[in-house]
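A.B. asks: Only the shape, not the letters, is given here:
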């Protein structure tokens, strides 16, 4: 079992190490800790990096709460307008072979993308989220897509259906008519094999 870190300095070092392991140096994201509450401040290039930083910080033993003050921006470039982001998102989804054409609608507000629609498989949902979250200018993604019930039920039914083999055993009984002789007991003998009077 892992032991929780006992003080804020050790917790800060652990979070910094976790962020370094995914390529986010302290010069990109500053880590402050007070009373086991971790605050991340800084900027990253895309929503995927922001999400990775949040996930890694929450994985560190001893973190009780996480405050995220991380902006998404690319050094030397200006912020994209929502209509530009929408065009990029739609283009990326159209190129993604894992997402059916026209299955997802997008809504953008201040760089935050919301995905809406109905898909057939969880893999399509994951592919859409992955594609969109890595785009420049996307501040974050809310995935409100759903999996079609019929498709999900069909997949569950197919996975749960196991071929059934039924074996039928046929027993044939032969009856022989005899006169004075019982086939099981012999001539004039009772069931115990004794001579009948």
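C.D. replies: In hand now; what should we look at? In this text the structure is predicted, and so the values were computed from the model without any measurement. Numbers count the residues shown, from 1 in each chain.
A.B. asks: can we go C-alpha only for contacts and neighbour counts from here?
C.D. replies: OK.
A.B. asks: tell me the centre residue of the chain?
C.D. replies: Against the mean C-alpha coordinate of the chain, by Cα atoms, centre = their mean, the closest residue is residue 122 at 7.3 Å.
A.B. asks: For residue 2, which non-adjacent residue is spatially closest?
C.D. replies: The spatially closest residue to residue 2, leaving aside those adjacent along the chain, is residue 61, at 7.4 Å (Cα to Cα, 6 or more residues apart in numbering).
A.B. asks: Give me the neighbour count for that neighbour.
C.D. replies: 16 (other Cα atoms under 10 Å).
A.B. asks: again, but for the one 5 residues further on
C.D. replies: Around residue 66 there are 16 other residues, counting by other Cα under 10 Å.
A.B. asks: got a list of what it touches?
C.D. replies: Going by Cα atoms under 8 Å, 6 or more residues apart in numbering, residue 66 touches 37-40, 54, 57-58.
A.B. asks: Closest to residue 70 out of the residues you listed?
C.D. replies: residue 40 (6.4 Å; Cα to Cα).
A.B. asks: here comes the other one, which I'd like you to weigh against the first:
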């Protein structure tokens, strides 16, 4: 995790108190989250979430909500999943429910398997796109009884030219309204993509990584972009 701010960028930051209020409001605004048992701590743009929720899906939603808030540079998710009495399931029942859910998905191949140990799910297998890997994890996160997920699904490499992959990602950045084009450089090394440069927010950093992962043949993305609140001003002045 790299968070880099110039002096100008630091002066543009919200106060910790304001950012904390904004994160609490965003958690409250999201109908999938009951924020009553979630605590928010903020230090220089770094948000730490603590407390407990009754479902793993709610834990995931809380982190995403915090990352949406303007001024957030990074999020540490320390929320614990405390299943309610009604939410407890036997591991074998959870495994069967996950197997059925994955089988009925149009995106997930039969090679993807799940094991369950005391509510913790481990996904294995191989897919040909990152979005399928993420889709499998998302499906599992909404199954009752799940406490956590380890996504060990691999991605099969595809033959593609480096220059074509680089140009395709750069065009995707320019099309994307959430990304300040021209501030991120793309480096392609075989099936690995490395991103450098500055972004305006943690949310933009995540979006840049998502776009890079969408390129055909990419098996690994190293997102080394730095969050800098003055990145947008610099881009507009060029």
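C.D. replies: That came through fine. Note that this is a predicted model, so its numbers are computed, not measured.
A.B. asks: By neighbours, which of the contacts of residue 66 of the first structure wins?
C.D. replies: In terms of neighbours by other Cα under 10 Å, the contacts of residue 66 of the first structure top out with residue 57 at 25 neighbours.
A.B. asks: who's in contact with it?
C.D. replies: With contacts defined as Cα under 8 Å, 6+ apart, the neighbours of residue 57 of the first structure are 15, 18-19, 38, 63, 66.
A.B. asks: Closest one to residue 130 of the first structure out of those residues, please.
C.D. replies: Nearest to residue 130 of the first structure, judged by Cα to Cα, of these is residue 19 at 19.9 Å.
A.B. asks: Tell me which helix or strand the alignment partner in the second structure of that closest one sits in.
C.D. replies: Alignment note: residue 19 of the first structure maps to residue 27 in the second structure; criterion TM-score structural alignment. Using DSSP states H and E, residue 27 of the second structure sits in helix 16-29.
A.B. asks: Contacts made by that helix with the rest, please.
C.D. replies: Here helix 16-29 of the second structure makes contact (Cα under 8 Å, 6+ apart) with 33-35, 40-45, 47, 62, 65-66, 69, 71-72.
A.B. asks: Just list the residues touching residue 132 of the first structure, thanks.
C.D. replies: Each residue near residue 132 of the first structure by Cα under 8 Å, 6+ apart is listed here: 89, 92-93, 138, 141.
A.B. asks: let's see 7 Å
C.D. replies: When contacts are counted by Cα atoms under 7 Å, 6 or more residues apart in numbering, residue 132 of the first structure touches residue 89.
A.B. asks: Next one: the aligned partner of it in the second structure from residue 63 of the second structure, what distance?
C.D. replies: Aligned counterpart of residue 132 of the first structure in the second structure: residue 140 (TM-score structural alignment). Distance check for residue 140 of the second structure against residue 63 of the second structure: by Cα to Cα, to the nearest Å, it reads 17 Å.
A.B. asks: All the strands of the second structure, in order from the start?
C.D. replies: Assigned by DSSP state E, the second structure shows strands spanning 38-43, 46-53, 74-77, 80-81, 113-117, 120-124, 126-127, 148-151, 154-155, 184-189, 192-199, 220-223, 226-227.
A.B. asks: mind putting these in a markdown table, distance to residue 209 of the second structure included?
C.D. replies: Listed next are the strands of the second structure as a markdown table, based on distance: least, Cα to Cα, whole Å:
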| stretch | distance to residue 209 of the second structure |
| --- | --- |
| strand 38-43 | 24 |
| strand 46-53 | 19 |
| strand 74-77 | 14 |
| strand 80-81 | 26 |
| strand 113-117 | 26 |
| strand 120-124 | 22 |
| strand 126-127 | 18 |
| strand 148-151 | 17 |
| strand 154-155 | 16 |
| strand 184-189 | 11 |
| strand 192-199 | 8 |
| strand 220-223 | 6 |
| strand 226-227 | 12 |
